[in-house]
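Asks: here are the coordinates; sequence isn't available:
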C-alpha cells in the first residue's frame, strides 16, 4: 500500500471513529421511572403520568433525556423486586425508584419493605445504574410504631447505598383534595404537575451526576 493510500485509509478510520463517537454522545440519557400506581399514572391519560411530565420538564431545561414509565399499579416492594431485572433494560443510565406505598397500605412489615428496597438497590448498583430513591411516608392510621419503623427506611437505604434521595414522593400533594382524583390517594394532572415541580431540582442534580458518570 502506498503512503498516500495508507494515509487515506487512516484518515477514513479516524473520521468513522469521530462520527461514531458523535452519534453515541448524541443519544439521549435513558432513565426509568420504576414504581407503583403513583409512577404509572393511575386513572390518568398516559400523557399526564409522572415520567412523561418530568421528562418534558427536564427537556425544557435543555436536557436530552428519555424517561421510560415502568410503573405498575398495585405493585409492592416485593413485586418490584421480582420484575426489576426485566423492567429496567440494558442501556438504562439511571432509575427513579419509587415503591413502598402499597406495602404500608397493606400493613406489610417495614422490615420486609426495607429488605426488598435494599435488594433492588444492590442489584441496580451491580449493573452500574444510578438511582434516585423516592421516599414514602406511612399513613397515619397505621399507628406511631409502624410509622417510626417505616418512615426511616428511605434515609437508611440512601445512606447505605450512597444514592440520591427525594424524601417524600407525594410532597405537596398528600392530603390536598384539589390535587387528587376521587379516591383521595392518587394525584390528578394538577397534582402530578406539583410533584414534578417539587422534585425537579433533585431530578436535575441527579441527571447531571448521571451525565458526569458519577
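Replies: Sure thing, it's come through. If you're wondering where the values come from, they're calculated on a predicted model, not measured in any experiment.
Asks: okay, CA-based contacts and neighbour counts for the rest of this
Replies: Noted.
Asks: where along this protein do the strands fall?
Replies: With DSSP state E as the definition, the chain shows strands at residue ranges 29-35, 65-71, 94-98, 130-134, 164-166.
Asks: list the buried ones in stretch 19-34?
Replies: By neighbour count, with 16 or more other CA atoms under 10 Å as the criterion, the buried positions of stretch 19-34 are 29-34.
Asks: the structure to be compared is supplied as follows:
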C-alpha cells in the first residue's frame, strides 16, 4: 500500500469565496416560492453573473419579529459554521404589521447590530416602511428606525427592501404582501449594487 502524503496548506492559495447571510423574515426567506426563486438564490445568481463568486445563505424565518430574530441570532451564526463576510439584516415588517411599539423594534434591531459589530461582521441594513393605515405619527417613527441605527452603528443601508415592488399587484403574491418571482428579481436587481459595495467594504476591512 502506498503511503498517504499530507501537504501543508499553500499560503498563496486563493481566498475563499465570500459568504453572505440573509438574516430576516419571510421576505428574505422566499415565502411562497420554490427555493430556486427566493431572494437568497436569486441574489447569489445575480452576484455570480456579475463576477462575484459569493454564496448567499438563507437565514430568514417566516413570521419573525425583531425580538424573535434577536433571540436566534447567536445560534444562527453558530449554525453557519463560518463567520459570514456580510449579513443582510432584513427585519421589522412583522413588528409593523402587528403594530408593536416602535421603541421595542428599535431596541431589538439595535441589539442585533451591536452583536454583529462586536463580532466584527459587516452589515447591510435593509429598511422597511410602515403601512399608511397605521397613521403618520407611527409611520414617521417606524421609518426613522433604519437611518438612525445605520448612522449609530456605521453600517451600510438599503432604504426599503420592497422598493419598486410594494403596492404593485403584478409583482406580489395573492396575499398582497410577499413578492412573487418577478418581484424578487426586481428587489435583487435594485439591491445588487449596494450588496456589491458592502462586500467590497468588507474585503477592504479584512485586508
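Replies: Happy to help now that I have it. Note that this is a predicted model, so its numbers are computed, not measured.
Asks: quick check: which of the strands of structure 1 is nearest to residue 41 of structure 1?
Replies: Between residue 41 of structure 1 and the strands of structure 1, the shortest separation by CA to CA is 7.8 Å, and it involves strand 65-71.
Asks: output the contacting helices and strands for the closest one.
Replies: Other helices and strands packing on strand 65-71 of structure 1, by 3 or more CA pairs under 8 Å, 6 or more residues apart in numbering; DSSP states H and E, are strand 29-35, helix 37-40, helix 50-60.
Asks: structure 2: matching residues for the second one?
Replies: Pointing back at helix 37-40 of structure 1 there. Using TM-score structural alignment, helix 37-40 of structure 1 corresponds to residues 26-29 of structure 2.
Asks: report the mean distance between that stretch and its aligned residues in structure 1.
Replies: Between stretch 26-29 of structure 2 and its aligned partner residues in structure 1, the average distance after superposition works out to 0.4 Å, using mean CA distance after the TM-score superposition for structure 1.
Asks: the residue nearest to the spatial centre of structure 1: what's it in contact with?
Replies: The centre of structure 1 sits closest to residue 96, judged by CA atoms, centre = their mean, with a distance of 1.2 Å. The neighbours of residue 96 of structure 1, taking CA atoms under 8 Å, 6 or more residues apart in numbering as the test, are 31-34, 131-134.
Asks: counterpart of it in structure 2?
Replies: Residue correspondence, TM-score structural alignment: residue 96 of structure 1 in this structure matches residue 88 in structure 2.
Asks: sorry, back to before: now the contacts of residue 96 of structure 1 in CSV, with distance to residue 188 of structure 1?
Replies: Formatted as CSV, these follow (distance: CA to CA, whole Å):
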residue, distance to residue 188 of structure 1
31, 23
32, 21
33, 18
34, 19
131, 26
132, 23
133, 22
134, 19
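Asks: just name the closest of these to residue 66 of structure 1, please.
Replies: Lowest distance from residue 66 of structure 1 to these (CA to CA) belongs to residue 31, with 6.0 Å.
Asks: the closest one reaches residue 97, doesn't it?
Replies: No - the pair residue 31 of structure 1 and residue 97 does not pass the contact test of CA atoms under 8 Å, sitting 10.6 Å apart.
Asks: give the buried residues for the longest helix seen in structure 2.
Replies: With secondary structure taken from DSSP state H, structure 2 has its longest helix at helix 181-206. The neighbour-count check on helix 181-206 of structure 2 (16+ other CA under 10 Å) flags 181, 183-188, 190-192, 195, 198-199, 201-202 as buried.
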